[in-house]
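[1] no sequence on this one, just coordinates:
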């Protein structure tokens, strides 16, 4: 199974020609409400339709569109949705391909996000730290006394992936159960038990390893410490303040319409996996949204508007530098990777490949999601390749494409 982990290496960009589909109405990430000044061609204000995509019309937008078309064809994708904004204004917005046979994909379509939800979770978590409900230095034994090394592992270690708990999606028993019943509704404690079985794989705090098990434990702690549902904390602490009305925090996959359909062959047969239960990802990945809402959140993550300046700095701090493979140019912050000053995440989940990035100092924000066809290489990180190529166009000094 392709987990929601961070891609380990930069992949090469493939440049070929591609086909297009018609765009649909979208707004800039400054607001999740449709722009009243939308142009007659269905594009957001400040853009117009070019070969099926809404572009601002400058050389940058044209270069971005060329990359998107070429990668779409090169990877034999079923659909691609992409948005690029500069200081909240759309530079490129649109979709290529089909959601269902004969049904064009549109950029307002909703789908599971994967780990682009993780910084939503860590933001809601830090809001409770700021309120004095939880301490970063507190051992997790306060809430989970029976977990391995619970007296040693701290909240901060979970947030920074230095706790040592293994990735639950890599466990054979979990995969067997998921494939046997992809509609099963998982509890967070079931996920925690799978990921923490056997204890940390290294002394807590001594090394770094990406693991969604850490996020599952954070979800459990947040619920226990506040005596509230985590979905409510994310709703009131993140989504409502930003006006993210197209984002659904749910464990049943009942996303808002329209929905981008996802396909996969993980169980040995090519099938539509859109209706698979997202409960195994809970609120560190099991959230549904669309490109414009994700862009809204990434802008807020960059600006720090949901946290005080102190906790915004803590969220982005290079605390993990020098631990494991983390370096000043590439380190894990609280819920996301920072690479050459870009905040970067690239979720890969059944049916979808995604990537999101924001460069705070220059005001760029990128959101890309793709769905494969049977001809797509299962190992191809399509959304990652597109996003990295985009960064080279937008900010050569901070390019991730090399």
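    Right, received. Where do you want to start? For clarity, every value in this text was computed on a predicted model and none was experimentally measured.

[2] From now on I want contacts and neighbour counts done on CA atoms only, so please keep to that.
    OK.

[3] so residue 385 touches residue 11, yeah?
    Yes: between residue 385 and residue 11 there is a contact under CA atoms under 8 Å: 6.1 Å.

[4] Between these two, tell me which one has more neighbours.
    residue 385 (24 against 18; other CA atoms under 10 Å).

[5] Next, the more buried one: secondary structure please.
    Put simply, residue 385 is helix when judged by DSSP: H, G, I helix; E, B strand; the rest coil.

[6] In addition, the following structure is provided for comparison:
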């Protein structure tokens, strides 16, 4: 993330979860709004030793080094807790706790991809069905398939690269954006390439995928995500945000992308993905999500393999119409699947939004799940700081499988 107003456009582009990794109304609801089907996420009890102590040491050191306001972590092995912890403050004088809720952004994109593949498993759709069947009138809808929306090979322009969009977003970060507005910005530009022939991240893909899933199932997206992912994984603290509110207790965020370092907790995330998939959660749910999505728990073996490699490897070639900052090389070791990122055998998502950053990462070979959430201080680097911490934890716990480059 950029630290000056001169680079605001690139700051918003970094919210594209894959691109950021491969180079993404005040008031809180009452505690009663969040069901407590399990005890609130809490720190590891007792004095941590061994690997647990090492992980907490990495988090504390990184918080100081990277100038983070707060950092939360949870690591599990085969679903069993190794360590859960938090360091720093939510607000001045308010210590951060693992029970605090934060925005999980593009983690929902993994859920959309998973739901699509569930429908393929049920033979209700085919990945190569054209989206025009459910979204008539979409430009190039006869050429763009469900697979291309899910693995980001549609060629659709990413609206966050539009300078006019960035200008409006920063002028009013509380604005409620509609899918029609967002997709309209994308389709007002030419395709970056012929659908299916290259790779480039576009937020429009997932706005459209969410709408297509609603049309296919006849179910509102928030209910669809709840029934097919959240409930099945028992993610009781994960909620769709109809408004910019975040359930209590809240991890507050601060950001300087508009110039001054200011509170950004309740900036409106409506532009980030499809309505019904704008989610908040806590660090325990994030670790469980990493395990459930990363292991393919909700899919057939065949669909899980497709999710990890839908045919993107070898794509990502810069062209005259698709610059190197957009068309990023997809290799077997580092590529985008259907709603997930695959890096050195890790399956992950790494959202970043308005001072919040997070990572959910799972290493199937070790059954190791890492979840990290951070908020930034005024001197924090431009990168996804949760990703940096997760990489250091992975290096300590699984040195043969680096999460970093």
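    Structure's in. What do you need? Treat the numbers as computed from the prediction; the structure is a model and nothing was measured.

[7] Any idea what the TM-score comes out to?
    After superposition, the two chains reach a TM-score (TM-score structural alignment, normalised by the length of the first structure) of 0.86; 368 aligned residues with a CA RMSD of 2.2 Å.

[8] what do residue 385 and residue 11 of the first structure both touch?
    Shared contacts of residue 385 of the first structure and residue 11 (CA atoms under 8 Å, 6 or more residues apart in numbering): residue 401.

[9] Please, where are all the helices along the first structure?
    Counting by DSSP state H, one finds helices in the first structure at the ranges 59-74, 118-130, 155-160, 172-180, 188-196, 212-226, 230-234, 240-242, 291-303, 309-316, 382-394.

[10] Minimum distance to residue 166 of the first structure: which of those helices has it?
    helix 188-196 (5.5 Å; CA to CA).

[11] post-alignment, that closest one versus the second structure, mean distance?
    With mean CA distance after the TM-score superposition for the first structure, helix 188-196 of the first structure departs from the second structure by a mean of 1.9 Å once superposed.

[12] Find me the equivalent region of that helix in the second structure.
    With TM-score structural alignment applied, helix 188-196 of the first structure matches the range 179-187 in the second structure.

[13] Same check on stretch 215-228 of the first structure?
    Against the second structure, stretch 215-228 of the first structure falls on residues 206-219 (TM-score structural alignment).

[14] cool, and stretch 83-92 of the first structure?
    Going by TM-score structural alignment: stretch 83-92 of the first structure matches residues 74-83.

[15] Against residue 132 of the first structure, how distant is the aligned partner of residue 373 of the second structure in the first structure?
    When the first structure is aligned by TM-score structural alignment, residue 373 of the second structure is paired with residue 369. Residue 369 of the first structure sits 37 Å away from residue 132 of the first structure, going by CA to CA, to the nearest Å.

[16] out of those two, which sits in the busier spot?
    residue 369 (29 against 9).

[17] which residues does the residue nearest to the spatial centre of the second structure contact?
    With distances taken as CA atoms, centre = their mean, the residue of the second structure nearest its centroid is residue 106 (2.2 Å). Applying CA under 8 Å, 6+ apart to residue 106 of the second structure gives the contacts 17, 24, 272-273, 349-352.

[18] Closest to residue 226 of the second structure out of the residues you listed?
    Among the contacts of residue 106 of the second structure, and counting by CA to CA, the member closest to residue 226 of the second structure is residue 273, at 16.2 Å.

[19] Pretty sure residue 202 is one of the things the closest one touches, is it not?
    No: applying CA under 8 Å, one finds residue 273 of the second structure not in contact with residue 202, separated by 10.2 Å.

[20] Between the helices of the first structure, which one is closest to residue 248 of the first structure.
    Taking these one by one with CA to CA, helix 230-234 is closest: 9.1 Å.

[21] average distance between that closest one and the second structure?
    Mean for helix 230-234 of the first structure is 0.4 Å (mean CA distance after the TM-score superposition for the first structure).
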